[in-house]
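Novice: Build the 3D model from these lines:
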Amino acid sequence: MKHIRSRKHANHLHLLALVAASVPSAGMAQQAAATLPTVTITETADVPFKADKSANPKITQPLLDTPKTIQVIKKETLAEQGAITLMEALRNTPGITMQLGENGNTSAGDTFQLRGASLQQSTFVDGIRDLGAVTRDTFNLESVEVVKGAAGAETGRGAATGYINLISKQAHLGDESSVSATVGTADKKRASVDLNRQLSETSAVRINATTQDSGVDGRSTVKNKGQGLGLSYVDGLGTPTRIHLFSQHIRQNNIPDGGIPSIGYEGYYQGAGTFGTAPNTYTVSAAQAAAMNAAGKVNRNNYYGSVNDYEKVTADMVTAKVEHDLGQGTTVRNVTRWGQTKMDRELTGINIVTATVANDPSTWTVSRSRQKTDQVNTILANQTSVNSAFNALGLEHSLAAGIELMHEKQEVTGHTAVGTTSAANLYNPNSNDAFGSFVASGAETNGFTTTLGAYVFDTVKFNEQFSINGGVRVDRYKLGTRNISTANAKTTLDDERTLLNWSIGGVYKPAPNGSIYASYADSKTPPGGNNFQLSATANNQSNAALDPQTTKTLEVGSKWELLNKRLNLAVALFQSVNDGQTTVDPVTSAATQYGKTEVKGIEFSAVGQLTNFWQISAGLAKTQTRQIDQRSATTVTDSVRWSPDLTATLWTSYQLDKLTMGIGARHVSEQKRLITEGTDAATTTMPSVPAYTVFDMMVSYKLAKNTNLQFNVYNLFDKEYLSTLNNGGARLVLGAPRSATLTAVYNF
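Specialist: Below is the predicted model of the structure:
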């Protein structure tokens, strides 16, 4: 029985008892009052923060009995934190870090990494891969599920160290709606509505919408502006056949951020000499180098872009799902989705600092470059699956099987910068300086993948203590690259192969509320599988002649439900090895696939309630990441970029009648940029992102029965820290300074 969080439920129980006592007995005229049967009332409300099951039908068992690390971040957690982007939501799980991009470029859309591998192509919405350069919003999310470890048996290609599955809000029976408005520092303005209405005994409709027009704390000119709409209609609720029609539509018109120069920050270094590659070389004198190494930071509010920089995103997704219960624990479903994301962006990047007059920083400049992104991602998918629970040969089975058809396409239109982009004054940039523009170059970079996949998972329960979970997936996979150069030269490359992935896990339950497990899983990433681009270069990882990279994960752990199932505790030891990376043989200098990345560590989590009024969501990951046999012609790589040894996250809140108070903390240890063996970090620009710890807080008050006011403060102690650093070390983005939002919510 779930614990009751509010005393108002006690009043309901008294009322029910009075009503029951007042009902006359049918035979009262002939006999004494009859004895009423005992009535047991069970509280069914969910425990805040805590989830018991995954929304993914491939995961048939409760999280407690699933032999892998899965974290579910519920909408209640996101609401308390005021998290409005996926990047903010993922702060609730340890081990994930955010990336910036190559040198002068800034990555478009969500860019994050887990356990040494990118998750950019391992993001799913309701179990279907989600592509495209877009900053995802949480307005239409019921929860965010983070699955860790190799997961090719569940997802197909990729998912080397895990994947993210976003669960959309769906219409349901009953009327439940809310509106909210948020204002905050940096001229933040946001409004949202969540309207669910029951149309009949079996149908309902739901509308989620949001609009935003906000600046960015600590940055001038940069702006996030956009609208989102989520629509859901369901018919057949409570019947054997259910039809779901839902869609999501995003429009963004942002002013993007090219970051600020890293000069003046801890770890910055500029040597004397001649740098670059002919004809683009430049020379730094000893006097200039000394002055630059002693220079101060630029103002964090400096904007080095153009007044004409922009980022326009259009993302549409339409889904139809039909479910039918065949009876005796068997359900069949079919899901069809079409989705398309368009990114059109012009961005100004920053690169080389020049100390024009060494002893006069007011004359110093930083070079700028203009970049254009014109990209369209399209996906068409169909999934047919069955879930069934049955007994066979005296054993209990929970089966999930299905077939997936998918066609994904990425089209990038090339542009050439024309005109001159002037360097900016380092300490006093001007967004009205001369900037180049763009014209279509005639070049195109196009790619597609077509996948036919089939999978089956089965959990076999031997008794109340022992079970085995296993799965296998086969994909017939084809990747095609169709590129056109500026000289109208056409390149056609194809790769077609069969991918086989599998997983196996065993669970032992020493008690009904606890489990101990061990599991093994693998995942294969074929050449070009992450960017739709094959290469004809012999030693390029995207050459179709190479074998897929294979990641294998071994995990042992334990999960427990404590405090009358209010609190989930979990611990896991894991080791992942990604094999098949290109490297250079030190003897023959030939390209081989002997390179590996090894990640091993331990992870802890605690999610749920400590008391009826005290919620907690906490996690800690201690990892060790290294490269094995990773060589180029001149260097040896011995570690993995942006892979901290320690990450930790905490969010906890306590309810005092109408008042709720929350506090949160995020810690990320040092993240290496310099990963080449034998290189002196003291003579390398920004060899790492320093460790940081940031605290947040929240206070909310229930003004009336249906009205709540919430105040959030982020970076409570105004810690200055590097959020992300580019691969070259010359450009960075700082974490937001102390900031605040005020949100009013009305439920009806």
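
Novice: only C-alpha atoms for contact and neighbour calcs from this point on.
Specialist: Noted.

Novice: so how far is the first residue of stretch 418-437 from its last?
Specialist: End-to-end distance of stretch 418-437: 5 Å, with C-alpha to C-alpha, to the nearest Å as the criterion.

Novice: Next, the buried residues of that stretch.
Specialist: For stretch 418-437, the neighbour count (16 or more other C-alpha atoms under 10 Å) marks 421, 423-431, 435-437 as buried.

Novice: For those residues, could you give me CSV that also reports distance to Tyr304?
Specialist: Output for the buried residues of stretch 418-437, formatted as CSV (distance: C-alpha to C-alpha, whole Å):
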residue, distance to Tyr304
Thr421, 12
Ala423, 9
Ala424, 7
Asn425, 9
Leu426, 9
Tyr427, 10
Asn428, 9
Pro429, 6
Asn430, 7
Ser431, 6
Phe435, 11
Gly436, 14
Ser437, 16
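
Novice: Can you pick out the most distant pair from those residues?
Specialist: For the buried residues of stretch 418-437, with distances taken as C-alpha to C-alpha, the pair at the greatest spread is Tyr427 and Ser437 (24.3 Å).

Novice: count of neighbours near Gly273?
Specialist: Other residues near Gly273 come to 11 when the count uses other C-alpha atoms under 10 Å.

Novice: meant to ask about Val125
Specialist: Residues near Val125, counting by other C-alpha under 10 Å: 16.

Novice: For the comparison step, fold the sequence that follows:
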Amino acid sequence: MAGIAIGLPGAALAQGSQEAAGDTVALPPVDVRAAAPANALQHPAPVSRLPGSVQDTPQTINTISREVLEQQNVTTLEQALRNVPGITASIGEGNGGVNGDQFRIRGFAAQNDIYVDGLRDFGAYTRDAFTYEEVSVLKGPSGFALGNGTVGGAIAVGTRLPHLGNSYGFTATGGMGPFARGTIDLNQQIGETTALRLNLMGQSSELVDRDGVDSRRWGIAPSIAFGLGTDTTLSLHYQHYEYDNATDSGIPVIAPPGGTIARPMTEFGLPRSTWYGLDSDRDEVTADILTARLSHKVNDWLTLANDTRLSFIDRDYVTSIVSCAAATCVTPFFQRRGGVVTASGAGNPYHQESWGIQNVATATARFTTGPLRHELLAGFDIMYEDFERTGYNLLGTRPAIPVFGGQGDISLDRGAASYKRNGNNTTYAGFINERLWLIPELSVIGGVRVSHFDVDYDAVTYATGIRTGASPSKTVVDPRASLVWEPTPSQTYYATYSVSHTPPGLLFSTQPATAANFNSNFDPERNELYELGAKVGFLENRIGVYGSLYRILKSNSLAPSETDPTALVQTSDKQRNQGVEIGVTGQITPAWTLNANYTAMDSETTSSTNAANIGRRVQFVPEQAAALWSTYEFNRASPWNLTIGGGVTWRDKVYLNAGNTAEAPANLVFDAMISHRINDNLRVQVNGYNLGDALNYDGLWANRIVPSPGRTVLFTLAAEF
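Specialist: Down below sits the predicted model:
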């Protein structure tokens, strides 16, 4: 894992004039921020449609705090999510599919289930963490709160917004790769209730032991907030983000002669540094995102909110998706005679322009009727997304690449357009959720979301003139029911049932390949969650312990095609994933923090059109996974202060296909950090990643896999005022 520090909040400086008039003193405004509790169960729920705290929410939620993000020098969303067991990352499927951030939660695709400040983060691209305040993962179907998709859960990011008081943070990081990154985080109060904030980031880097994989990116995110500390607040946040990355579609997964189980070629002696890309294989993205959030407290029992996001994503993409044929690659490779890999046209260039807009209006009412206490939340969610993707041929022929790499400096120019795909989808949804306290310790929760989806899709292949289209329209109902017992404020025990749907055609904008296999008779993909759980605070709530037993039932699943692993198809398969998850978060002592999570999962395909897949494990689902991060502060507030931290992430082996004939070995990563505060304003930090230099794997797909970087050490200087 390669990482870098992000801007620190720094010490708040009171801003304002102090004037004396007789015995009257006008005090300056103060910074009303409070540090987030180390016990993440005490944090607010990550989306406003889930009122209350993480502890109050009857669902497993993993939260990675700002403090942990800084200690680990996290730079991307993927790096942040390595703290959450049960999440795996996938590779892009090629010209017709998704490329960029692709995650699976408990084995189920969450490619379109990333939310920032409670609103959908449109588009498929690789996200940078330079504006992140914290990252949370909602485990299990969450359609009642977030809408379409969310069949395995959802990823919820909270961004840095303006606050009262002033703070100025700067970081610079460099190290192996080579790696260079700088960030700025400035907050300025400009009135009694108004503040501005500016986040900047620039990075140039390469990965250790992944030859040719480089990244250049920068971003700027100004924001302003009005009415801070009052009953009516308005925040406006804009982010411009660009990157130019080398694409890495991984290495082939092959079975040795006479073998039945395929594994990455690196397991048979291929150096993990081997990269099969060309110089022209690039992923170039420009993202412009504007978010407005308005909240008004009408009175003591009613609060209204309205949130809006407008996003524009422009993307140019080309990659080399290689395969290893038996005669020209597998046999000579195992005979140590070399051989060549070949690239398919699925990695040919495309240019996609997409935009989306979402508006969510909610009303939250807290009131009593006789002896009963109520918390009622209701609202509307309207969303529109539009995309246009143009595919191109390459001038010249992709060369056969030596198995051990070393293809030299090869660049192919873009040729004539080969196809065009465009479409849009519109969502109208209404939701209502009621929590009713029967007695102070016992409450029931019931909610439902009704969503209507209209999708229009059109595609034309220029060489043949063949035009295809689809216009699916569906209405789905996502219910939720929970029973919650809270004998004390620090104890929560619950039972939950919820449902989420993904209607056919909903992923056309991020994954046009699904249109090639579209069948209007398919029912929506459906997930049902049954969960029993507990969340308990100890040591005056400094530390929280949580655990859950769950079962997820999935029907009409999406899966890589058995005949064409570069494409994703809709099937009528039924899958089940059940298991246990336990975790600890918070401070054992004021100087010792601990965040640890473990999950064990028992997955199975219970029904399939391919009889050979029945009874097999669900692809990309490990049987066990764990993540731990802990730090200890020595001599706090003294010149000899030192903070030492470290952690481990572990994932059991996973199968890469439904037939369980291809697998990715287990991952085991050790990371560490050491930090020293020079004075009130300066801090130095050293981070080491994959200290054991283990051969691990980040991105997974049915026939390809991406090796992780080797041992990496980075140095950071952070200033805060």
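
Novice: So after superposing, what's the score?
Specialist: Counting by TM-score structural alignment, normalised by the length of the second structure, the TM-score of this superposition works out to 0.87. Behind it: 667 aligned residues with a C-alpha RMSD of 3.0 Å.

Novice: Pick out whichever of the buried residues of stretch 418-437 of the first structure sits closest to Tyr654 of the first structure.
Specialist: Tyr427 (45.4 Å).

Novice: and the gap between the equivalent of the closest one over in the second structure and Asp211 of the second structure?
Specialist: Aligned against the second structure by TM-score structural alignment, Tyr427 of the first structure finds its counterpart in Phe404. Separation of Phe404 of the second structure from Asp211 of the second structure (C-alpha to C-alpha): 12 Å.

Novice: Could you pull up the residues touching the match of Tyr427 of the first structure?
Specialist: Neighbour list for Phe404 of the second structure: 270-271, 274, 338 [criterion: C-alpha atoms under 8 Å, 6 or more residues apart in numbering].

Novice: okay, those residues in TSV with neighbour count next?
Specialist: Formatted as TSV, these follow (neighbours: other C-alpha atoms under 10 Å):
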residue	neighbour count
Leu270	15
Pro271	16
Thr274	19
Gly338	17
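
Novice: just these now: which is nearest Gln189 of the second structure?
Specialist: Nearest member of these to Gln189 of the second structure, counting by C-alpha to C-alpha, is Thr274, at 50.5 Å.

Novice: The closest one matches what in the first structure?
Specialist: By TM-score structural alignment, Thr274 of the second structure lines up with Asn302.

Novice: and the helix or strand where Gly174 of the second structure lies, which stretch of the first structure?
Specialist: Under the criterion of DSSP states H and E, Gly174 of the second structure resides in strand 167-175. Aligned by TM-score structural alignment, strand 167-175 of the second structure falls on residues 176-184 of the first structure.

Novice: so how much does that stretch differ from the second structure once superposed?
Specialist: Taking mean C-alpha distance after the TM-score superposition for the first structure, the mean distance separating stretch 176-184 of the first structure from the aligned residues in the second structure is 0.8 Å.

Novice: quick one: the strands in the stretch 401-550 of the first structure?
Specialist: For the stretch 401-550 of the first structure, the strands defined by DSSP state E, counting those that start in this stretch cover 424-425, 437-461, 466-484, 490-511, 514-525, 549-562.

Novice: re the thing from before, any common contacting residues for Phe404 and Asp211 of the second structure?
Specialist: Joint contacts of Phe404 of the second structure and Asp211 (C-alpha under 8 Å, 6+ apart) are Thr274.

Novice: For the first structure, which segments are assigned as helices?
Specialist: Secondary structure of the first structure (DSSP state H): helices located at 8-22, 75-81, 86-89, 152-155, 286-293.

Novice: How about the lengthiest strand in the first structure, which residues are buried there?
Specialist: Assignment by DSSP state E gives strand 365-392 as the longest strand of the first structure. Neighbour counts over strand 365-392 of the first structure (16+ other C-alpha under 10 Å) mark 365-373, 375-389 as buried.

Novice: Stretch 628-637 of the first structure now?
Specialist: 628-632, 636-637.

Novice: you'd agree Tyr477 of the first structure is up against Thr498?
Specialist: Yes. Using C-alpha atoms under 8 Å, Tyr477 of the first structure is in contact with Thr498, at 5.9 Å.

Novice: Looking at these two, which is more packed in?
Specialist: Tyr477 (20 against 13).

Novice: so who does the more buried one touch?
Specialist: 449-452, 496-499 are the contacts of Tyr477 of the first structure under C-alpha under 8 Å, 6+ apart.

Novice: Give the ChimeraX command for selecting the buried subset of the residues you listed.
Specialist: The following ChimeraX line selects those of the contacts of Tyr477 of the first structure that are buried, judged by 16+ other C-alpha under 10 Å:
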select :449,450,451,452,499
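
Novice: With distance to Ser723 of the first structure as new columns, can the contacts of Tyr477 of the first structure be given to me in CSV?
Specialist: Formatted as CSV, the contacts of Tyr477 of the first structure follow (distance: C-alpha to C-alpha, whole Å):
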residue, distance to Ser723 of the first structure
Thr449, 34
Thr450, 37
Thr451, 37
Leu452, 40
Glu496, 40
Arg497, 40
Thr498, 40
Leu499, 37
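
Novice: Great, nothing more from me.
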